[in-house]
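Engineer: Sharing a sequence plus its predicted fold:
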Amino acid sequence: MGSSSSPLYDKFHLYSTPQFLFIVPECPSSSSSSQETQIVVIDRWSGRIKLAAKAEHFPLAANVAFRKIPIFGVLGWIPAQNQPQLVVITKRVRVGEWPDRHVVYRLEGAEIIHVCQTPITPDTRRMVEAVSGVLTTPYFYFCYTQDLTATRQRLFLASNESQSPQSWLDRADERFVWNRSLLGPLLKSAAGPDIQPFLTPMIHGAVFIFKCGIQGQDVDWILVSRRSNRRVGTRFFLRGCDDHGRVSNFVETEQIVIHGSMVSSFVQTRGSMPMFWEQQPDIRYKPKALVTPKKESIQGFVAHFKEQVPLYGEQVIINLIDQKKAEGELELALKKICHEAQLKGVHYVAFDFHKECSKMRYDRLQILIDSLRQHVANYGCFFYSAANPDSLQLQKGVFRTNCMDCLDRTNVVQSLLATENLNLVLRRMGILSPADNVLDQLEFQHIFKNAWADHADLISIQYAGTGALKTDFTRMGVRTKYGLLQDGWNSAVRYVFNNFTDGIRTDALRFFTGEVNMEEYLKQYQKKKPSQGSLDYLPGVFLAVFIALILTLVLTHEVSLKFFVLFLGAIGFLYLIGQMILQNGRIWVNFPRTLQ
């Protein structure tokens, strides 16, 4: 990964015997016969991990029973209280070639192997299920020869640093290595840092790689998003920032264009509003969002940008939330904090997306893009031509976009800013004339718009549980009635997930990334959920009465005064029960136990 001191292996055979697990790299044919090859040896009784020469253990004795499976990398180790689990890649899909022939893969299958011979305990099974659940969330990506955590600009600058070679894990941006916590026990084992060529770091987010034709010229167009492994969790349960300025749903998105010896990279970021606020679910469709009353709210904002500005340069905060009601209070709070902080190089732009684009007037987004055009020109992008080293240009700043979830509205605006950048880059590369627009190239327009819409769906599934809203505009440039219906369906599914399943998912994410340790995770799930007495039965009573009422209406052929009175009484009873449920809604929400 990146400029590694040793290359990462990309194919292995895992041998499982009653006493050992052996991870044997599939070496190139020129060295496949060498018995000096290092392999990983895991003692199934003690759990000890070490490196050894292949000749010490192979060939296996004829009387040793073993299972042999092909694997494509090691993702980590779950200590699991004397019942360790080894996590390996069993299936991968080739996404495409990164610049300079670096092949990118998507994780399609992983197996968690019970190392010890003892029966698995309930606690261990819970941890295995948590890790397994996270690994089935689309999508994880990895590359054996390139650092996927780094932008082209960071890679270029790192390659020109005069320092001693570092391992891939030392050089990788730890914000984006999602299995870093799982890799930790392997690196601390007896095998030590020398085990790194066997390990496979992953990013979470989206990667799209296309070879396109624009104006008859070959262009590589790549879109990659890297989700941060900090303050992980799901929509509603994780909002705003923590004391260290780390925000929920932070994503770095990079658009790469390659033509001949020329390469460009344009980076944008998204992330929850960097202040202390919350929106705890209470089974209402849209729970009220509140600014958390903390005196140090400005400190979280300052801490966020003290990290962001050195990483990305100047920042334009593009806030797309409503400017009325509860969202309006949040918008005013963020504007006030930004004004009071007076941070150099941090600018604030508010755009009421829903108001400006009401009645499907999405053409009005051009007002926002026009207002940002000077920043687009000032910030530029990373640009370099190997044929002309003097062409080097660095990106000086980024657009940091947010809405409430940093999903739907955010993705629409990011795709428009990416279009602006793409036009500038292709003109500089001599592919487009100043009068041309890249989206007039119909074949590329189809690729570009669908990739951004698919990208929106992936980031949304990872945070909210469903595909994104408003993707019909991203795909076709207009809002459609079918798109509105699809948005309604996704909103309904989000409601169910966000209220009744996302607590468990948030806990699993926090455990997977190491934000909560094994002891704390198990401690919270060993506690029995307290009973709320008769309130526990309210939803069941409501549902029973509602079904009985519907059946009565269907089966009754004559409507009498008595029936009418009973019907009104049932409606009134349902109303009272409904109000009690709403007033006590938090009782039935599936809250994360590790956040209580």
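Structural biologist: In hand now; what should we look at? Numbers count the residues shown, from 1 in each chain.

Engineer: Please make it C-alpha for all contacts and neighbour counts, starting now.
Structural biologist: OK.

Engineer: Can you classify residue 52 as helix, strand or coil?
Structural biologist: Classification of residue 52 by DSSP: H, G, I helix; E, B strand; the rest coil places it in strand.

Engineer: In contact with it, which residues?
Structural biologist: 38-41 (CA atoms under 8 Å, 6 or more residues apart in numbering).

Engineer: mind checking how far residue 269 is from residue 239?
Structural biologist: 16 Å (CA to CA, to the nearest Å).

Engineer: Comparing those two, which residue is more hemmed in?
Structural biologist: Using other CA atoms under 10 Å as the criterion, residue 269 and residue 239 rank with residue 239 on top: 27 against 24.

Engineer: wait, that one sits on residue 278?
Structural biologist: Yes - taking CA atoms under 8 Å as the definition, residue 239 is a contact partner of residue 278 at 5.5 Å.

Engineer: Out of the contacts of residue 52, which sit inside helices?
Structural biologist: Among the contacts of residue 52, DSSP state H puts none in helices.

Engineer: which among these gets closest to residue 251?
Structural biologist: Among the contacts of residue 52, residue 40 lies closest to residue 251 (CA to CA), at 34.6 Å.

Engineer: Now do the same contact list for the closest residue to residue 51 other than its chain neighbours.
Structural biologist: Once flanking residues are discounted, residue 51 sits nearest to residue 40: 4.7 Å by CA to CA, 6 or more residues apart in numbering. Contact partners of residue 40, counting by CA under 8 Å, 6+ apart, are 21-24, 49-52, 191, 195.

Engineer: Tell me where the stretch 151-300 of the chain has strands.
Structural biologist: 203-214, 217-227, 251-259, 262-270, 277-278, 290-291 (DSSP state E, counting those that start in this stretch).

Engineer: Tabulate these (JSON lines), appending distance to residue 77.
Structural biologist: Putting the strands of the stretch 151-300 of the chain into JSON lines (distance: least, CA to CA, whole Å) gives the following:
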{"stretch": "strand 203-214", "distance to residue 77": "17"}
{"stretch": "strand 217-227", "distance to residue 77": "22"}
{"stretch": "strand 251-259", "distance to residue 77": "26"}
{"stretch": "strand 262-270", "distance to residue 77": "31"}
{"stretch": "strand 277-278", "distance to residue 77": "34"}
{"stretch": "strand 290-291", "distance to residue 77": "39"}
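
Engineer: Put this next to the first one:
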Amino acid sequence: MSSPCANAQCCPHNLYFSTGGEYASGIGPSLTILRFQTEQFTLKDGPVRITLFSRRCNRRLGTRMWRRGANLEGATANFVETEQLVEYEGLTSSFIQVRGSIPLLWEQIVDLSYKPRPSIIEHEEMTNVVQRHFHDLLQRYGDTMVIDLTDKQGDEGNLSNAFAAEMEKFPDIRHVHFDFHHICGGGKFDNLQALYDEIEEAILKQGFNYCLDRTNVTQSFLARKSLDSQLQRMGALSSAESISQSDSINDKFKKLWVEHGDELSLEYAGSYALKGDLVRYGKQTLPGLIKDGMSALSRYYLNNFHDGVRQDALDLISGYYTVSKSSSSPFQVIGFEPYLPVASAIIVGGITVTTFTLSQVGRSAQHLISSIIFAGLTAGMVALVKANGKQLCSRPRLCGLI
């Protein structure tokens, strides 16, 4: 693929960078505009306009926990194309990144735990699913390089290792792993430079990459690198200049990407994106940590008690589920969901009474006995809720996971 276009009449999609998933090039029936925003500033007495488009694929549409991985056709969940369009003195240049879930068959069923364990679905079609996924990418974009940003340890490490094993079956596709949390932990955002150094030659050579997860922080870093290159080639910057040298321009660029991440996160997870201050300030701040904490709590609530109904609504309006008069209602079997408020009330009440009776223990032995009884009842109810976590959560009922 060629470098950024030097002619405003050329196709604006001549420089591609991808960070995950797959995409049907152009706005077709499987793609909808999710976000559109623009910023303008001046360089060398000329106006520069940056426009950020986000387009979401509807081939595996859904909420964060109930749509993970790929379906049997190879379409991935949370697939979004983001295009950074730059205009300067009649020239137009475009930089595209694509993000999406790891293209394996896997699930992460909510069960009231803070972080449900991801689980790989054993299926004879697994390799064919990955093959369909990359066949589609290669047909649409040509040469592809995979950048995997998942952890190498724990349950996520198992998912990453399974993906790496599948990628070994595709020797023509380069696979790069970058443990984002380990390398960039503690707000060491600048360590992303190590990733860029590793893939820079491939970016300049083929203009296209493919990456997974830890999306907005990494995407914004790479987009800034691309923006410098685009503006240098268009003559708005010299080869030694960067937008980061101007606080006002850099702030506008960061604002675009922070709001971009928030919008995509709201669509998929139901809350603002985490680590937004890393994009805006290059480090984590106390207000950012507080905001992340609130977003994490919001995600927990929505994932466990709301997203099942939301997923059903998405499946219905997108046409993946068709109502049939001859079929019984999928909502007849409701499981334990209605009992969760009662169980929650008992737990809260038990904790309150136990705390109160403990504070009165010094007055009589009866309060001690009452504390033990209420503490035991509360612990028993907590154990019962934990054991039946999957049944108590809001679950989609219209369509299967894959």
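Structural biologist: Ah, there it is. Worth saying up front: this structure is predicted, and the values here are computed from it rather than measured.

Engineer: follow-up on the earlier one: by neighbours, which of the contacts of residue 40 of the first structure wins?
Structural biologist: residue 23 (26 neighbours).

Engineer: one step back: now the buried members of the contacts of residue 52 of the first structure.
Structural biologist: The neighbour-count test (16 or more other CA atoms under 10 Å) marks 38-41 as buried among the contacts of residue 52 of the first structure.

Engineer: Would you mind putting those residues into JSON lines with distance to residue 171 of the first structure alongside?
Structural biologist: Listed next are those as JSON lines, based on distance: CA to CA, whole Å:
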{"residue": "38", "distance to residue 171 of the first structure": "24"}
{"residue": "39", "distance to residue 171 of the first structure": "24"}
{"residue": "40", "distance to residue 171 of the first structure": "23"}
{"residue": "41", "distance to residue 171 of the first structure": "27"}
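
Engineer: for those residues, which one is nearest residue 484 of the first structure?
Structural biologist: Among these, and counting by CA to CA, the member closest to residue 484 of the first structure is residue 40, at 53.3 Å.

Engineer: ok, back up a step: ok, of the buried ones among the contacts of residue 52 of the first structure, which one's closest to residue 370 of the first structure?
Structural biologist: residue 40 (57.0 Å).

Engineer: what do we get in the second structure for the closest one?
Structural biologist: Under the alignment (TM-score structural alignment), residue 40 of the first structure pairs with no residue of the second structure.

Engineer: Does residue 326 of the second structure belong to a helix, a strand or coil?
Structural biologist: Per three-state DSSP, residue 326 of the second structure ends up coil.

Engineer: How much space separates it from residue 251 of the second structure?
Structural biologist: 58 Å.

Engineer: Neighbour count: these two, which is higher?
Structural biologist: Neighbour count, other CA under 10 Å: between residue 326 of the second structure and residue 251, residue 251 has more, with 14 against 6.

Engineer: What's the match for the more buried one in the first structure?
Structural biologist: Using TM-score structural alignment, residue 251 of the second structure pairs with residue 446 in the first structure.

Engineer: where's its match, which helix or strand?
Structural biologist: helix 442-464 (DSSP states H and E).

Engineer: Quick check: buried residues in that helix?
Structural biologist: 444-445, 447-464.

Engineer: Mean distance of that helix to its aligned residues in the second structure, please.
Structural biologist: Following the fit onto the second structure, the mean deviation recorded for helix 442-464 of the first structure is 0.5 Å by mean CA distance after the TM-score superposition for the first structure.

Engineer: centre of the chain versus that helix, how much separation?
Structural biologist: When C-alpha coordinates are averaged (CA atoms, centre = their mean, to the nearest Å), helix 442-464 of the first structure and its chain have centres 14 Å apart.

Engineer: Stretch 180-193 of the second structure too?
Structural biologist: 18 Å.

Engineer: Residue range in the first structure corresponding to it, please.
Structural biologist: Using TM-score structural alignment, stretch 180-193 of the second structure pairs with 353-366 in the first structure.

Engineer: hmm, who's touching the matching stretch?
Structural biologist: Contacts for stretch 353-366 of the first structure (CA under 8 Å, 6+ apart): 320-322, 409, 413, 473, 478-479.

Engineer: and it, how far apart are its ends?
Structural biologist: One end of stretch 353-366 of the first structure sits 11 Å from the other (CA to CA).

Engineer: tell me the most buried of the strands of the stretch 151-300 of the first structure?
Structural biologist: Here the criterion is mean neighbour count by mean count of other CA atoms under 10 Å, and of the strands of the stretch 151-300 of the first structure the winner is strand 262-270, at a mean of 24.

Engineer: Point out the other elements, helices or strands, that it touches.
Structural biologist: Under the contact criterion of 3 or more CA pairs under 8 Å, 6 or more residues apart in numbering; DSSP states H and E, strand 262-270 of the first structure touches helix 152-159, strand 251-259, strand 382-385, strand 397-402, helix 408-428.
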